[in-house]
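[1] got a predicted structure here, sequence first:
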Amino acid sequence: MRWTIKPKPEEEKIKALATQLGVDGLVAQLLLQRGITTFEEAKDFFRPQLSHLHDPFLMKDMEVAVARIEVAVAKGENILVYGDYDVDGTTSVALVSSYLETYYPNVATYIPDRYTEGYGVSFQGVDFAEDNGFTLIIALDCGVKAIDKVAYAKQKGIDFIICDHHRPGKELPDAIAVLDPKRDDCSYPYDELCGCGVGFKLIQALGSKRGQTIEDLVPYLDLVATAIGADIVPITGENRILAYWGLRVINTNPRTGFKAIIDQINKSELTITDVVFVIAPRINAAGRMEHGQHAVNLLREENLEKAQVFAKEIEVYNTDRRNLDQEIAKEALLQILENKEEEGFTSVVYKETWHKGVIGIVASRLIETYYRPTLVFTKSGDKLAASARSIKGFDVYEALEGCADTIEQFGGHKYAAGLTLLEENYEAFKAKFEEVVSKNIDRKLLSPEIMVDTVIALDDINPKLMRIIKQFAPFGPGNFAPVFMADNLNDAGYAKVVGQDGKHLKCRLSDAARGRNGFSLEAIGFNLGDKLPNVVQKGFSAVFSLDENEWQGNITLQLKLKDIK
């Protein structure tokens, strides 16, 4: 791994902010590195206010969207709330449909089948709407590029309102309204909302017309916070406010479906990390293993006993998904070794029986071992389908464009994409992809980078610092948890490997070599078991974040190791 220490702000700025806030220089430095330079900005950062959410009518087409829904309600039209099968899509559908149903009954939901319909708006979905008498479709987390499907619906007398957050193409669909802050002609002040965030702006606008305040809509923010975490959008600006208050709902008064999931995992207070790694995979598992509608049913359910039944079903899907992706990842790693492809610039693997619902997760798992652009293929009908994942700093979508002559279809973005090709073109694609990547990748990108906020001594770390850093949360892109480096460390004599197959490292670190009276701290390094030889030597360096370990009711400060040299 490459360790990159962030530039330190000017000393005068650190002192000035520290004085304004009554904090020490270290905290002031961390805030300045996050773009916070004044007392007011710090206040907004530590205490996000719902009153600072933007007016939803600043979004292009919002007035039109609200007016069309009001007409539908007045005329008694049937409304179909349509969304993708991933977390962002299913939470969006649960959000908008459950809100509309608080005052209007003619609402139904639709999630496309991952395997028969694929991503986004489908012709099959439009046919379903026609067959069942729906005259308005609200599409969430998809639709901004569905020009042909929206035109097809229009021929059938079905109107579309699109709520999306993906970048539009050169042409927009001929919908009644296209709500997307990434539209070039949209002047909405924040363009990093997730799909569920755009859906929330729609119900915020609808609510304002009905005399509701933002406080009336807070119960829906558990869904928005979950989508923000799962979709890995920046936790800055408006997203930070939505995530902060959404987490508060999850931890104090979650909807029944979330309560049914949380009851199974036995954790007192959930962070955004728990949402990403505990709640989101369970919601996602429904669409991967069975059907995304199962997730919507759970998120909309108000009866706890029924929700618990749904949650148990989804737990089974998640267990099956986890077992399957681990099994396929082992087979894929073996394939790389058997083909002697460890030394290349890419990983491309294929087996016709691999489950299409987990190949994206498998691609991410392979990157943990071989850090390079990766594709995992499986058979899909009479073609091969793949999920592509990339590494920080390398645009895999652009690389796929360089292989377009071997591909049938592809789509996605810089770090994740999907594609299909004819089986006879697989070997040609594999060779071409390796060639394109090897020509265009900066070699240093093949070592993962750790961004370090600052170098500190171990005895700078104390419960007060931990309490302040916890208030930096929720963490995510644009506001990752602070990462520190300490050097000239010793193990206090307790280093050992723990966990299955000795995968993890547990130790107690001391900077006694600096003559600091033997001050030491517990440390855990997940998947760093192979670093044990480094720890038993004297005078090593470590990169870590601060963490709390809860054991038998006791909470202690510990270092969460990221790397050791």
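    Nice, thanks for sending it over. Numbers count the residues shown, from 1 in each chain.
[2] use CA for all of it now, contacts and neighbours both
    OK.
[3] unless I'm mixing things up, Arg240 is touching Pro474, no?
    Yes. Contact status for Arg240 versus Pro474: in contact at 7.2 Å, counting by Cα atoms under 8 Å.
[4] helix or strand: which one has Met485?
    strand 484-491 (DSSP states H and E).
[5] just checking, Lys565 touches Lys538?
    No. Applying Cα under 8 Å as the test, Lys565 and Lys538 come out as separate, 11.0 Å apart.
[6] and for stretch 52-70, what's in contact with it?
    If you take Cα atoms under 8 Å, 6 or more residues apart in numbering as the criterion, stretch 52-70 is touched by 161, 176-181, 185-189, 201-202, 204-206, 238, 241.
[7] buried stuff in that stretch?
    By 16 or more other Cα atoms under 10 Å, the buried positions in stretch 52-70 come out as 53, 56-57, 59-66, 68-69.
[8] between the residues you listed, which is closest to Asn527?
    Leu53 (39.8 Å; Cα to Cα).
[9] what segments of the stretch 351-500 of the chain are strands?
    374-380, 383-389, 409-412, 416-421, 449-452, 454-455, 484-491, 496-498 (DSSP state E, counting those that start in this stretch).
[10] what is the longest helix along the chain packed up against?
    Scanning the chain for the longest helix, with DSSP state H as the assignment, gives helix 304-338. Contacts defined by 3 or more Cα pairs under 8 Å, 6 or more residues apart in numbering; DSSP states H and E place helix 304-338 against helix 256-265, helix 280-289, helix 293-300, strand 347-350, helix 359-369.
[11] among the contacts of stretch 52-70, which are in helices?
    Reading helices off the contacts of stretch 52-70 with DSSP H, I get 201-202, 204-206, 238, 241.
[12] let me have those in TSV, extended by distance to Gly83 and neighbour count.
    Compiled in TSV, these are given as follows (distance: Cα to Cα, whole Å; neighbours: other Cα atoms under 10 Å):
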residue	distance to Gly83	neighbour count
Lys201	16	21
Leu202	15	22
Gln204	19	20
Ala205	20	21
Leu206	19	22
Glu238	22	22
Ile241	24	23
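[13] is Arg508 in a helix, a strand, or coil?
    strand (DSSP: H, G, I helix; E, B strand; the rest coil).
[14] hmm, I was thinking of Leu193
    coil.
[15] and the comparison structure, right after this:
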Amino acid sequence: MLRSKAKWNYVQSDEHAMPIDDSLSALTNQLLRQRGIHTKEAADYFLSPKLNHLHDPMLIHDMDKAVSRVKEAITNEERILVFGDYDADGVSSTALLIETLRELGAVVDYYIPNRFTEGYGPNEQAFHKASEAGISLIITVDTGIAAHHEALVAKELGIDLIITDHHEIQETLPAAYAVVHPKCSPSYPFQELAGVGVAFKFAHALLGDLPKHLLDLVVIGTIADLVPLHGENRVLAYYGLQALTRSLRPGIQELKKVCSLEGTMTEEDIGFAIGPRLNAVGRLQDASPAVELMLTEDNDEAAMLANQIHELNQERQQIVADIAKEAEAMLEAEGDILPSVIVVAKEGWNQGVLGIVASRLVGKYDRPAIVLSIDSENNTAKGSARSIDAFDLFTNCMEVRDLFTHFGGHAQAAGMTLPLNHVDIVREELSAKADAQLAPEDFAQVLNIDQTLEIQSITLEAIDDVNKLAPFGMGNPKPLFALEKETPSEIRQIGSKLNHLKVKLSADGKEMDAVGFGLGDVYTRIAPKSRLTIVGELSINEWNGRKKPQLMMKDLQVDEWQLFDYRGNRHLQKTVQDVPKDNTLALYHHPVPREEEWMFGTFDVLEVVEDEMADDLPLEEVDHLLIMDLPPSLERLSTLLHKLAPKNIYACYRTDDAAFLKTVPTREHFKWFYGMLMKRKQFHLQNEGPKLAAHKGWSVDAVEFITNVFFELEFVRIENGLVTLHDNPSKKDLSESTLYQSKHDYLTVEQTLYFSSYRQLRAWLEEQFNQGAHPKEEVINEP
């Protein structure tokens, strides 16, 4: 058995429901129903977004005031400053609004704070510099909703402040000239816009017409910032990806080149290539090059900036890997039991990448994570947090808001600064809240499975049907499908570090590959011929012009017990190093040999050297059972298997002196030997035994065994090696000899457990699980 890493939730669907639209496939109809779409009108709205589905920007709070003030500033040739943020959403927002204002003839510049010297959001020092530069109007994009102090500073300086933002609103709104924010706009129908979405609506209001030429910018921040892709966001993403595909902006064209992107752009191209590179700039330095890349009209400058950004992203990747490794080492040092909310802090960690590190920790440890960089001079800690689906980070942190100097964010992500002596308190308080709110199963990542498929049904046409629901993202996740109990024809690790998994599946002559990035570690935990249930996304693998379906695995499990065949292995210590240590038992039927005493420091060890022990031991079920040597009988092992009910069995035994390969006396052997004694009256075992063995083609051990069985049954006497017949031998069957029976028991053990094929061994073990303890033994080679 192999447990899934995530919690699987099969989405309920009425397969017999009437189709929403007869022109759509059954699969598309079902996926639409699972997304809450039940009418043809709603399906058309979802599958065929229209730009006229976008709402009137003037419905947003304070939009009229903001537009009037900007037009007044343009008329009066006032200097305007766009104050942005350093992530992909903030960068695209800044570029979009700058281009809009320049188009309107404004005197405008932009400012993005340095993450390391100024921190997040508007700050007093920057506003003073703006005032000194003659700025009379500041417009924030993707930031500012928590800038209460800075709004008052702007007033004191005689600067009008327009805040455009989308982050969570706190207790009160800043005292700004205007606050353009969907979430404080009761009359605005959609409240989930990204920062760049709000900037786009502002541009629409300023220009008077829908700014289609800005769609290639709005899609970047919308997808990179992980806002829900429904409603207006779906429209902006749908048309934005088309605009991005054909964009003539030199910066976007050069960015595509360094990302090796060609053809039709997808949400994954932004999420995994464009977005991370734009984010990398502000994570490591001043984010201005990312804005300049979006705005430049010079091809050479665009190429230079794109390559600079690409190199910064490579540097960012290495920094993330180094910090994540350090953080994981700190957590491992704390022992097996981690707090329900992870909080790690260290001096010298780059603040710009801590959100990514937090995401990695959430993925590895399945719990919320806060990662902080310590400033020892100021006795503060600053960093980022990421959460699991079941724990609202924003709400819970707001309940202990007094512990933070600065705090802001969403349900799943946040940034904060706090006094150094509050770090442990935050860990304790948030862990206590998580313990009170969550059950153990809530910590696991949840995979919502849309449908179970058969391999034969996975076609290029079916994948095209699924892709009608694109673009995918938050609020419209890419559908997940399950393939149940498939027996792979091949499983192997791939990648330079063997950290990925490739599974080849086949059914009725059709083959399909399933690839799982980052799943290479489960390779050693899948036994041959195990039936896998795989969860993943449908995709198309295109190679040399040929297209074929494939499944991108997200998780997998084995629902049945597994047999790992390590019989005869002479390098066992190395072989079993990948066997999980939790709830694992190494079983011995004889005292542990000296050369295997290392087992005591590796697994729990159980020695069952008597049959009575197997019956009397109060054993509990185990996940992993290592059978280290052969039992004296199948009955004993069957009893233990029934009690332990292992989910995985590792056959680790070997024999250097196999009875099965030697001459084993049959009844005819015994009959002949007894007749020989009746004729000769006596036989000297030491002197004549080897000659008899050579004459008959038996082994010397076989001759001694026959003699000892007759002695036990009182058929013969043995004195000083001389064997003679009893005058009055008892009337007993050979099976009444303990020696004879144990020999044949062990022969049966060897044939069943050691010299059997993998399939035969698995079948015998399966039988024990099915019938319980004390099976009737099969006697092999009965004389």
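    Alright, I've got the coordinates. Keep in mind the model is a prediction, meaning the values are calculated, not measured.
[16] so which of the helices and strands packed on helix 304-338 of structure 1 is nearest Leu384 of structure 1?
    strand 347-350 (8.7 Å).
[17] okay, that closest one sits on what stretch of structure 2?
    The aligned range for strand 347-350 of structure 1 in structure 2 is 342-345, by TM-score structural alignment.
[18] average offset of that stretch relative to structure 1?
    With mean Cα distance after the TM-score superposition for structure 1, stretch 342-345 of structure 2 departs from structure 1 by a mean of 2.2 Å once superposed.
[19] ok, and what's touching that stretch?
    By Cα under 8 Å, 6+ apart, stretch 342-345 of structure 2 touches 327, 330-331, 367-374, 381, 423-424, 427.
[20] now the two most distant members of these.
    Every pair of the contacts of stretch 342-345 of structure 2 checked by Cα to Cα; the farthest is Arg367 and Ile374, at 22.0 Å.
[21] higher neighbour count, those two?
    Arg367 (26 against 23; other Cα atoms under 10 Å).
[22] from Ser340 of structure 2, how far off is that one?
    6 Å (Cα to Cα, to the nearest Å).
[23] next: Arg115 of structure 2.
    29 Å.
[24] tell me where the stretch 551-700 of structure 2 has helices.
    572-575, 611-616, 634-644, 667-680, 685-696, 700-712 (DSSP state H, counting those that start in this stretch).
[25] counting contacts, what elements does the last one pack onto?
    What it means is helix 700-712 of structure 2. helix 685-696, strand 716-719, helix 738-749.
[26] of those, which approaches Ala43 of structure 2 most closely?
    Here helix 738-749 is closest among these (Cα to Cα), at 64.7 Å.
[27] in structure 1, which residue range corresponds to the closest one?
    Under TM-score structural alignment, there's no match for helix 738-749 of structure 2.
[28] and that helix, what's buried?
    739-741, 743-749.
[29] stretch 400-412 of structure 1 now?
    400, 403-404, 406-407, 410.
[30] now the strands of the stretch 351-500 of structure 1 in CSV, with distance to Gly292 of structure 1?
    Below are those laid out as CSV (distance: least, Cα to Cα, whole Å):
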stretch, distance to Gly292 of structure 1
strand 374-380, 19
strand 383-389, 19
strand 409-412, 20
strand 416-421, 19
strand 449-452, 35
strand 454-455, 43
strand 484-491, 40
strand 496-498, 37
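[31] related to what we said a few turns ago, looking at Arg115 and Ser340 of structure 2, which is more packed in?
    Ser340 (22 against 19).
[32] okay, and the more buried one sits in which element?
    Here Ser340 of structure 2 is assigned to no helix or strand, by DSSP H and E.
[33] likewise for Thr245 of structure 2?
    Using DSSP H and E, Thr245 of structure 2 falls in helix 232-246.
[34] what range in structure 1 matches that helix?
    By TM-score structural alignment, helix 232-246 of structure 2 lines up with residues 238-252 in structure 1.
[35] what does the matching stretch rub up against?
    Residues contacting stretch 238-252 of structure 1 (Cα under 8 Å, 6+ apart): 48-50, 52-54, 190, 192-193, 197, 218-226, 228-229, 235, 258, 268-272, 473-474.
[36] now it on structure 2. Mean distance?
    Stretch 238-252 of structure 1: mean distance to aligned residues in structure 2 after superposition is 0.8 Å, counting by mean Cα distance after the TM-score superposition for structure 1.
[37] between the contacts of stretch 342-345 of structure 2, which is nearest Phe710 of structure 2?
    The nearest one, if we look at the contacts of stretch 342-345 of structure 2 relative to Phe710 of structure 2 and count by Cα to Cα, is Leu331, at 66.7 Å.
[38] quick one, what contacts the aligned partner of the closest one in structure 1?
    Alignment note (TM-score structural alignment): Leu331 of structure 2 maps to Ile336 of structure 1. For Ile336 of structure 1, the contacting residues are 342, 347, 349, by Cα under 8 Å, 6+ apart.
[39] buried subset of these as a ChimeraX selection?
    Buried residues within the contacts of Ile336 of structure 1, by 16+ other Cα under 10 Å, are selected in ChimeraX with:
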select :347,349
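[40] how close does the alignment partner in structure 2 of Leu324 of structure 1 get to Leu354 of structure 2?
    By TM-score structural alignment, Leu324 of structure 1 lines up with Ile319 in structure 2. For Ile319 of structure 2, the distance to Leu354 of structure 2 equals 10 Å [Cα to Cα].
[41] among the buried residues of stretch 400-412 of structure 1, which ones are in helices?
    Using DSSP H, these in helices are Leu400.
[42] tell me the one of the buried residues of stretch 400-412 of structure 1 nearest Asn297 of structure 1?
    Looking across these and measuring by Cα to Cα, the closest to Asn297 of structure 1 is Phe410, at 30.9 Å.
[43] good, we can wrap up now.
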